[in-house]
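Colleague: predicted structure and sequence below. I'll ask about it afterward.
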Amino acid sequence: MNDAVLYEQHETIVTLTLNRPATRNALTEIEVVDALVTGLERAQDDRTVRVIVLTGAGSAFSSGGNIKHMRDDVGTFSGNSARIRENYRRGIQRIPKAFHELDVPCIAAVNGPAHGAGCDLSLMCDIRIAAQSAVFAESFAKVGIIPGDGGAWLLPRAIGLSRAFEMILTGTPIDAQRAHEWGLVSRVVPDADLMEAALTLARAIASNPPDILRMSKRLVREGQRMDLPSLLELSAAFQGIAHRTADHREALAATFERRPAIYTGD
């Protein structure tokens, strides 16, 4: 894993920090894609990880695509139409696919502007907390392109079709308060309190049984594309697993004994 994304673990919580402040954490460089995907896969494979917090270094969460590279036809934006299509498929589109396979709960701590693919990156996370200075924009139309990394799928599910169309078709940014009113973020906090708010929430999540967290997230994700009878069948199967875990017995014992539970993932 290169230094384009920092991976730091404290107990059961991993913080992933986009670490390209000079480009306002643009996502389209292949080293950023590689580092982010590697970090997500590492957390997924590590059974000690219960929660991920994703944020950006510097003053921005992520500026999305590198518009200087767009202007100069380099990197992701080089070649003919067929080549650009492959660049997207083998590049930035690996990120939403990696998030789709991620069972670990993920919190976006949006510390500043989240534009274009940066806005979509926040949407790939399960929970979003915004600093007061955060700004969200589906800014693709402003540079003459379309959402190429899953935003057209993610945004309507977060804020509804009408508001998603408004953001995508106008490209107009919305501030953190409007994002909260529209349901794009769960809460808005002062800039100085952002990471502590995200980590406090992460600790609350991480206090629960790790396998239950992963199964619950997968159940909600699968429920977005299932009918109710299918979801109930999957729920019954997952519940059969949950009821026979050591962590379930520990949760019951801790409840009756009025003490904090100690979960092992067994």
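Modeller: Everything's here; your move.
Colleague: CA atoms for contacts and neighbours, from now on please.
Modeller: Fine.
Colleague: what segments of the stretch 51-200 of the chain are strands?
Modeller: 51-56, 106-110, 113-115, 127-131, 135-137, 174-175, 187-189 (DSSP state E, counting those that start in this stretch).
Colleague: okay, those in CSV with mean neighbour count and distance to Pro210 next?
Modeller: Formatted as CSV, the strands of the stretch 51-200 of the chain follow (neighbours: other Cα atoms under 10 Å; distance: least, Cα to Cα, whole Å):
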stretch, mean neighbour count, distance to Pro210
strand 51-56, 27, 9
strand 106-110, 27, 13
strand 113-115, 27, 30
strand 127-131, 25, 17
strand 135-137, 25, 31
strand 174-175, 17, 34
strand 187-189, 20, 24
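Colleague: comparison target below:
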Amino acid sequence: MSQFLNYEQDEHIVTLTMNEPERRNPLTGNTAVQEFITAIARIEADRSVRAVILTGAGTAFSSGGNIRDMERHASGGVPGMEIRQDYRRGIQQLPLALFNLEVPVIAAVNGAAIGAGLDLACMCDIRIASELAKFAESFVKLGIIPGDGGAWLLPRIIGLSRAAELTFTGQMIDAQQALEWNLVSRVVPHDTLLATAQGIARAIAANPPHAVRLAKRLLREGMHCRLDTLLEMSAAYQALSHQTADHREAVSAFIEKRPPSFNG
């Protein structure tokens, strides 16, 4: 078992649980980033995995950066170039790895998602929230900026004006406001959060895995490329998809009016 991240697999679904509840699941000052990188590599290598759920143990999803760990940088004794490398070799590995993971990731936000914790949720494909969840892009309250990609992720999810409001004020919003702002796709009673996430994961896992992976890649690329570029990618991905056994099975099952069986 990992020190920070619990990895559990049930058939085609992996659940990753941040498990440092006494410190509200911080992402720095511990082994969190490296454990995430290791788990993501494991998922990428396991073709049986079709969906991932990410959640936190205890009352918080993630409190983001460990403030006590920031004392080293705030002391003035660490050169700026060394701090820069700390970010590049540390927390900044996480958005690149998680954002580009081919398997869809559902963030089941069980409590507070603060600073880098909010940005972590934004790295996922789908976000659902417990009614107890709260969100804050709170870096400014500590006199710093989003150093983990939040300034790129958040405006693409909720729009520039709302992202600016959260970033410049550092204020916290509740689950209902997060729903109204499209930060999450649904809010559910706290005791049904994981069951809801598992239901979504099963619905994803029931589909041909190659089609889900390629569709995710198109959605990701569509966030920053031109339409003609995306159409070229779509044509190539579609050519690959038409030649798969799962596509043939889907067409046959539809014509024969029976449930399909996808083997990936």
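Modeller: Received it, and whenever you're ready, just let me know what you need. These numbers come from a predicted model, not from an experiment.
Colleague: thinking again about what came up before, could you dump the strands of the stretch 51-200 of the first structure into TSV and include distance to Ser78 of the first structure?
Modeller: Shown next, in TSV, are the strands of the stretch 51-200 of the first structure (distance: least, Cα to Cα, whole Å):
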stretch	distance to Ser78 of the first structure
strand 51-56	26
strand 106-110	30
strand 113-115	22
strand 127-131	33
strand 135-137	25
strand 174-175	31
strand 187-189	38
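Colleague: mind checking which of those is nearest Leu155 of the first structure?
Modeller: With Cα to Cα, the closest approach to Leu155 of the first structure among those belongs to strand 135-137: 11.0 Å.
Colleague: check which helices and strands the closest one is in contact with.
Modeller: Packing partners of strand 135-137 of the first structure (3 or more Cα pairs under 8 Å, 6 or more residues apart in numbering; DSSP states H and E): strand 113-115, strand 174-175, helix 176-181.
Colleague: okay if I get the ones you listed as JSON lines plus distance to Thr15 of the first structure?
Modeller: As requested, those are arranged in JSON lines below (distance: least, Cα to Cα, whole Å):
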{"stretch": "strand 113-115", "distance to Thr15 of the first structure": "18"}
{"stretch": "strand 174-175", "distance to Thr15 of the first structure": "24"}
{"stretch": "helix 176-181", "distance to Thr15 of the first structure": "22"}
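Colleague: got a list of what the equivalent of Ala205 of the second structure over in the first structure touches?
Modeller: Superposed on the first structure with TM-score structural alignment, Ala205 of the second structure falls opposite Ala206. Listed by Cα atoms under 8 Å, 6 or more residues apart in numbering, the contact partners of Ala206 of the first structure are 12-13, 50-51.
Colleague: hmm, try it at 6 Å
Modeller: Arg50 (Cα atoms under 6 Å, 6 or more residues apart in numbering).
Colleague: could you check the distance from it over to Asp227 of the first structure?
Modeller: 30 Å (Cα to Cα, to the nearest Å).
Colleague: over to Pro173 of the first structure?
Modeller: In terms of Cα to Cα, Pro173 of the first structure sits 34 Å off from Asp227 of the first structure.
Colleague: how far away is the match of Ala205 of the second structure from Gly116 of the first structure?
Modeller: 30 Å.
Colleague: can you check Glu196 of the first structure too?
Modeller: Glu196 of the first structure is 26 Å from Gly116 of the first structure, by Cα to Cα.
Colleague: sorry, back to before: tell me which of the helices and strands packed on strand 135-137 of the first structure sits nearest to Glu250 of the first structure.
Modeller: Proximity to Glu250 of the first structure, assessed across these by Cα to Cα, is greatest for helix 176-181 (36.9 Å).
Colleague: looking at Glu196 and Gly116 of the first structure, which one has more neighbours?
Modeller: Gly116 (30 against 12; other Cα atoms under 10 Å).
Colleague: just confirm the more buried one contacts Ala141, I think it does.
Modeller: No. Taking contacts as Cα atoms under 6 Å, Gly116 of the first structure lies outside contact range of Ala141: 9.3 Å.
Colleague: contact partners for the residue of the first structure most remote from its centre?
Modeller: What lies farthest from the middle of the first structure is Glu257; by Cα atoms, centre = their mean that is 36.6 Å. Residues near Glu257 of the first structure by Cα under 6 Å, 6+ apart: none.
Colleague: for Ile262 of the first structure, which of the helices and strands packed on strand 135-137 of the first structure is the nearest?
Modeller: Nearest to Ile262 of the first structure among these is helix 176-181 (34.5 Å), distances taken as Cα to Cα.
Colleague: mean deviation, the closest one versus the second structure?
Modeller: The superposed helix 176-181 of the first structure is, by mean Cα distance after the TM-score superposition for the first structure, a mean 0.3 Å from where its aligned residues fall in the second structure.
Colleague: list the buried ones in that helix?
Modeller: Neighbour-count burial for helix 176-181 of the first structure flags 176-177, 179-180 (criterion: 16 or more other Cα atoms under 10 Å).
Colleague: just flag the most distant two among the residues you listed.
Modeller: Using Cα to Cα, these span at most 6.2 Å, a distance reached by Ala176 and His180.
Colleague: map Pro26 of the second structure across to the first structure for me.
Modeller: In the first structure, Pro26 of the second structure lines up with Ala26, judged by TM-score structural alignment.
Colleague: what residue of the first structure matches up with Leu193 of the second structure?
Modeller: Looks like Leu193 of the second structure aligns to Leu194 there (TM-score structural alignment).
Colleague: what sits closest to its match if chain neighbours are left out?
Modeller: In space, and not counting its chain neighbours, Leu194 of the first structure is closest to Ala131: 5.7 Å by Cα to Cα, 6 or more residues apart in numbering.
Colleague: surely the one you found touches Val189?
Modeller: Yes. Judged on Cα under 6 Å, Ala131 of the first structure makes contact with Val189 at a distance of 5.2 Å.
Colleague: one step back: ok, the residue nearest to Leu194 of the first structure - contacts?
Modeller: The neighbourhood of Ala131 of the first structure, defined by Cα under 6 Å, 6+ apart, consists of 111, 188-191, 194.
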